[in-house]
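Trainee: below: sequence and its predicted model.
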Amino acid sequence: MLMENLLRHLFPALLLVFSVHSVSSDAYPTQGFCSVDSNLESDCLSGKILIKGGTVVNAHHKEVADVYIEDGVIVHVSPNIRVGDHVRIVDATGKYVMPGGIDPHTHLEMEFMGTVTIDDFPSGQAAALAGGTTMHIDFVNPINVNLSAAFASYMNKAKKSVMDYGFHMIITKWDEEVSREMEVMVKENGINSFKFFMAYKGSVMINDEVLINGLERCKSLGALAMVHAENGDAVAEGQKKMISLGITGPEGHALSRPSVLEGEATARAIRLANFVNTPLYVVHVMSIDAMEEIAKAKKSGQRIIGEPVVSGLVLDESWLWNSDFTTAAKYVMSPPIRKAEHGKALQDALASGVLQIVGTDHCTFNSTQKSFGMDDFRKIPNGVNGIEERMHIIWDSMVESGKISVTDYVRITSTECAKVFNIYPRKGAISEGSDADIIILNPNSSFRISSISHHSRSDTNVYEGRTGKGKVEVTISGGRIVWEDGNLKVTQGSGKYIKMPPFSYLFDGLDKVDAQYLASLGAPVRRTAAAS
C-alpha cells in the first residue's frame, strides 16, 4: 500500500481508471494497474525470477525443484539452481508451483439480452490473475456482422488486455460466406474452435441442418465443434408454461429448463458428431443427464470433451427460490444451476475423467442489469461470475476433499485445456521453453470470497462468503509477478493474443476411421443391366 500511495502522488498517470459503457468508473475503481509505457523497474515488467524450493507440479508428475525465468520464458527447472545478481528470488518452500490456470469459457464485454457484460477485458482478466488464471479463451459473437468484422471488433476490445487470451467463434447461421470465413478464421486468425447454440430461440439458436453443416466444416478444417446443449424449442415452451402459471421470478428460469432438455440436446449433438465422425466439445455440462450421455459416448470410443463449470459443481438451485430478487437473480445462468445431487455427480465424473476440463462461463452482470427481469425471468441477463474463484474453489472442493490429486488439479485447470486447443506445451506446463505463466499455491492458507474484495466489476458474487483452504499467493504472467501478498500489479496492453493451430490430438487417426467406414459399406453395388 505504501508503494501504491507513493505512485498515486508522484505518477498519477500510471494509475488508470476505466469505465464500462455508462457505468461510472467511480463505482468500479481499478487498482493495481501500471501504464503500458511505464519505464519503472517494478513487478509490472518482465525480468529474471528464480522460484526456489517449491514442489513443481505438472499434469503427470511432481518434484521439488527450482524454476528459473527469464524474459517471460521458463529457462530451467531443476533442484538447486544457482544464479547471479539482479535476479528476483521467490521462496516457495512448502508450497506448490504449478502452471497458471487456463479458463476455456468466458464472456467479457459481450452484448447479450439487451445489455453488455459488466466485466471488460482488463477488469475480467485482472480478476483472473488475482485468482491464479493466466490465460482465458473468450467467445467472439458476430451480431449482425460477418465473422471477420466480429473478430476485428473483439481484437479491438482486447487491446488493453493484461494477460494472454484466445478466441472461439460463435456460428449463428449457415451459408457459403460463413463457410469461407471459417477457413479464414482458422488459417489466418488462429481460431480453432466454433460454437453452436442449440438454445436461445429467436436469437443465436441454430437448427440441426446448420449444426450438421458446421460439424462437417469443422472437421475439414481441423477445428473443434462446441455446443451449448439445450433443446431451445422445448425451453421456449417451458418458459411460456411458467408465465401462464404466474411463475415470473428467477425460479421460473430453472423450472423452464429441466435437465432432461439438456440431456436430449447433448445426446443429439453427440449422435450428429458421430454421424460426421468429428470431435465434439460440450460446454458447461450442468446435469447428470448430459454427463451420462457423454460417458456413454466416450465408452463407445467417441471423441467427446465435457466441460463442467464451477457453478455447476458447487452450487445448488435453492438460491433461485430466495425471497430476495437480487439474491435469486444473480444465480440465473443457462443451463441453470441444478439440485445438489447433480453437482456431486459432476464432481465424481470430473474425478474419473468422464469430464475433463473445468471452465467458468464467466458472464457477469450487476444487480441493476439483472433487475431488467424483475417481473419476467425471461428478461434476466443470464450469467454468473467465476474467473477469479475457479482455481480456489476447485482446489478446496476437489483436492482438499481428497477427490483428486494435485497432478489431476493441474490437468483439469490448465494442461488438458492447452492440449485440446493445441497450445501445449507453450501453455499448461512448467517445462523449459514454456511461457512463464505460473502460480504458487499455499495449501495451508485459507481464502474467503466476497463481492467487496473481489476484482470483478460485478456488485454481487454467487460464491459470497464461501471459505476454504488452498490459496494462490503468487501469480506470474508472461514472466511478470502480477499478484503477490494480496496486491495486484498489471499492465494494460501487456496481454498477448495466442493463436491456436488446428488439428489437435483429437483429430489423430480420424482419416483411418473414415477409410474403415467406407470400406465397410459394401457400396456402391455394381449391377448388370437387365436383359431386354
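Mentor: All right, it came through fine.

Trainee: please make it C-alpha for all contacts and neighbour counts, starting now.
Mentor: Fine.

Trainee: the stretch 101-250 of the chain: strands as residue ranges?
Mentor: 101-106, 111-112, 115-116, 133-140, 164-171, 193-197, 224-228 (DSSP state E, counting those that start in this stretch).

Trainee: I meant the stretch 351-500 of the chain, not that one.
Mentor: Using DSSP E, counting those that start in this stretch, the strands of the stretch 351-500 of the chain run over residues 438-448, 467-477, 480-484, 487-488, 490-491.

Trainee: which one of those strands lies nearest to Val260?
Mentor: Closest to Val260 of the strands of the stretch 351-500 of the chain is strand 467-477 (C-alpha to C-alpha; 32.5 Å).

Trainee: buried residues of the closest one, list them for me.
Mentor: Of the residues in strand 467-477, 468-477 count as buried by neighbour count, 16 or more other C-alpha atoms under 10 Å.

Trainee: please compare the first structure with the one that follows:
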Amino acid sequence: MSRTVIHGGLVVTASDEIHADVLIEGGRVAALAAHGTDVAAGWSADRRIDATGKYVIPGGVDAHTHMEMPFGGTRAADTFETGTRAAAWGGTTTIVDFAIQTVGRSLQEGLDAWHVKADGKCAIDYAFHMILSDVNKSSLKEMDRLVAEGVTSFKLFMAYPGVFYSDDGQILRAMQRASGNGGLIMMHAENGIAIDVLVEQALAEGRTDPRHHGDVRKVALEAEATHRAIQLARVAGSPLYVVHVSADEAVAEIAAARHRGLPVFGETCPQYLFLSTDNLAEPGFEGAKYVCSTPLRPREHQEALWRGLRNNELQVVSTDHCPFCFTGQKDLGRGDFSKIPNGLPGVENRMDLLHQAVVDGHISRRRWIEIACAGPARMFGLYPRKGTIAPGADADIVVYDPGTEQVLSAETHHMDVDYSAYEGKRITGRVETVLSRGVPVIEKGAYVGHTGHGAYVPRGLCQYLG
C-alpha cells in the first residue's frame, strides 16, 4: 500500500488551522500529527510533498456544474473530460453535475444518459443531482428509488416555461415526496411566466442587446419566486436549497426563513460576487459573455451576498459552470438577447476567487473552506468522505500557495471555452499540487492526472437536517 506524507504546511479546514503533517495510505487520510514531532518524523513514505509556507486544504466540492448540458439548440462547451480536468487545475476534486429528465421520459433514463457522458471520462470524482422536468405520478415514485441509490437531490425550475418549468402544484408534490424520502429540493427561483412577458415586450420595443437580459429578469421576480418556494416548502414540510442566489432581496427572504427556524439554504456563485451589470453592458455584444440566469446584478448587491456568506444565511458557493463559447454559441443571440445561451465558465476559478475574498477581507480562511469544501459536502451527503482533512476521509487534498500572484485569462485557463469571464483579473494565491484519493492530478503546477481516474460517488442525505 502506497504512503504519502505532506509535510510542513498549514492545514486549513472549516473548523481548524494547524501546522501539521498529513499521512496518506491507500487513498485515504490515515493520520495528522504536529509538524516536527516524533510521530510525524517517524512516518515512512513512498512520496513526500513539501508544503512549507503553503496551505494544505481539502479539495474543493463544486456542487453545481453543467457539463455537456444541452441548451437553446447548442450544448455546454466543456465535456466531463475537459471540465473535470479544468476543475482539478483550480483545486476542485469533486463535482456534482445535473442529470436531466426529458419530458415524457423517466428519471432513470435521464440518469443513465448522464452516466454515459461521464463514466470513464472524469479526472476527478463526480456525483449527480436530478433535474425534474416532468413531475407526475411515475417520476414522483422514482424519486424514492433514486434517493435510496445515492441521488438525493432534485432540482426544479420556476423559470423557463416550455422547457424545465414546473408550476406550483408540481413543485408542491415534489416537495411533499422529498419530505417523506429525505431528498433535498433545489430551486431555480425566478418567476419565469412574468419574465417571458417582459422579454416579449423588450424585444418588441427594440431592446435586443445583452444588457436587457438583466433588465427583464427583475430582482423583484427573483425575490418573489424565492418567497413562494419557501412557502411551498413550508407547507410540504420539506427542506429547500435555493440555487444561484444573486439579489439582496432574495438573500433577505432566505434569511427571514432561517430566522424562523425553517430548513432553508442558499447558494451563490462567484459571478455574482465579482461581476455585475457593468459587464452585461459591455459594448459590441461583449456583454453576451456574461449572460446567465439568474442574471448579474448591479454591484451594490454584492455586499448583501458577502454578508449572507459571513452570517451563514448562504451556505455554499458553487459555480453553475455552464460554458458556451463566444464565437459560434453566444453569438446565436445577436439581435435577440433571449437567444443567447445562458451560462458562464468558472469551474477552474472558484477556489482562487474565494481565496482572493480572504485576501480582501470578505471572509476568513476557515469560512473559505466551509463554503467551498465542507459546506457543499455536508449539504449533499458527501461529508466527511469529502470536504475535510481527517482520518478516514478521501485524500482529496490541495497544496495551495497563498502568496503567488496570477492573472486570470482565456490564454492560460484549461476550460474548453474561448473567453474568460474574469479576463485580466489579478489574483493572489494559486494551486500548486492536487491529490484525488491520494493520486496526484496536478503536481507543482503541471497536469499529471488521467482521464477515467474520477469515480462516481453515490451520496447520502443532507447532513444539515436532523
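Mentor: Yes, it's here. Treat the numbers as computed from the prediction; the structure is a model and nothing was measured.

Trainee: picking that back up, okay if I get the strands of the stretch 101-250 of the first structure as a markdown table plus mean neighbour count and distance to Pro279 of the first structure?
Mentor: Listed next are the strands of the stretch 101-250 of the first structure as a markdown table, based on neighbours: other C-alpha atoms under 10 Å; distance: least, C-alpha to C-alpha, whole Å:
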| stretch | mean neighbour count | distance to Pro279 of the first structure |
| --- | --- | --- |
| strand 101-106 | 28 | 16 |
| strand 111-112 | 14 | 28 |
| strand 115-116 | 18 | 32 |
| strand 133-140 | 26 | 19 |
| strand 164-171 | 24 | 15 |
| strand 193-197 | 24 | 11 |
| strand 224-228 | 25 | 6 |
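
Trainee: any chance of the ones you listed in TSV, plus distance to Ile394 of the first structure?
Mentor: Compiled in TSV, the strands of the stretch 101-250 of the first structure are given as follows (distance: least, C-alpha to C-alpha, whole Å):
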stretch	distance to Ile394 of the first structure
strand 101-106	11
strand 111-112	28
strand 115-116	28
strand 133-140	12
strand 164-171	21
strand 193-197	25
strand 224-228	23
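
Trainee: so which of the ones you listed comes closest to Cys363 of the first structure?
Mentor: strand 101-106 (6.4 Å).

Trainee: equivalent range in the second structure for that closest one?
Mentor: Alignment of strand 101-106 of the first structure against the second structure: residues 60-65, by TM-score structural alignment.

Trainee: mean deviation of the matching stretch from the first structure?
Mentor: After superposition onto the first structure, the average distance of stretch 60-65 of the second structure to its aligned residues comes to 0.5 Å, using mean C-alpha distance after the TM-score superposition for the first structure.

Trainee: which one's the longest helix in the first structure?
Mentor: In the first structure, ranked by residue count with DSSP state H as the criterion, the top helix is helix 259-276.

Trainee: where in the second structure does it fall?
Mentor: Taken onto the second structure by TM-score structural alignment, helix 259-276 of the first structure occupies residues 219-236 there.

Trainee: need the residues that contact the matching stretch.
Mentor: Applying C-alpha atoms under 8 Å, 6 or more residues apart in numbering, the contact partners of stretch 219-236 of the second structure are 158, 168, 171-173, 175-176, 179, 187, 189-191, 194-195, 239-240, 242, 247, 249-250, 253-254, 257, 262, 264, 294.

Trainee: pull out the buried positions in it.
Mentor: 219, 221-230, 232-234, 236.

Trainee: next one: Arg88 of the first structure from Glu464 of the first structure, what distance?
Mentor: 35 Å (C-alpha to C-alpha, to the nearest Å).

Trainee: neighbour-wise, which of those two wins?
Mentor: Each of Arg88 of the first structure and Glu464 has its neighbours counted (other C-alpha atoms under 10 Å); Arg88 has more, 16 against 13.

Trainee: ok, the more buried one to Lys489 of the first structure distance?
Mentor: In this view, Arg88 of the first structure and Lys489 of the first structure are 16 Å apart by C-alpha to C-alpha.

Trainee: over to Ala152 of the first structure?
Mentor: For Ala152 of the first structure, the distance to Lys489 of the first structure - C-alpha to C-alpha - is 28 Å.

Trainee: out of these two, which sits in the busier spot?
Mentor: Higher neighbour count among Ala152 of the first structure and Lys489: Lys489, with 24 against 13, using other C-alpha under 10 Å.

Trainee: just tell me what Cys218 of the first structure corresponds to in the second structure.
Mentor: Counting by TM-score structural alignment, the partner of Cys218 of the first structure is Ala178.

Trainee: next one: Ala126 of the first structure
Mentor: Match for Ala126 of the first structure (TM-score structural alignment): Arg85.

Trainee: what residue of the second structure matches up with Ile452 of the first structure?
Mentor: By TM-score structural alignment, Ile452 of the first structure lines up with Glu411.

Trainee: swap that for Ile498 of the first structure, please
Mentor: Under the alignment (TM-score structural alignment), Ile498 of the first structure pairs with Val457 of the second structure.

Trainee: hang on, the earlier thing: beyond the longest helix of the first structure, next helix or strand please.
Mentor: Next helix or strand after helix 259-276 of the first structure toward the C-terminus (DSSP states H and E): strand 280-282.

Trainee: need the contact partners of that following strand.
Mentor: 224-229, 266, 270, 273, 303-307.

Trainee: what about it, how far off from the second structure?
Mentor: Relative to the second structure, strand 280-282 of the first structure is 0.3 Å off (mean C-alpha distance after the TM-score superposition for the first structure).

Trainee: which element follows that strand toward the C-terminus?
Mentor: The helix or strand immediately downstream of strand 280-282 of the first structure is helix 288-299, counting by DSSP H and E.
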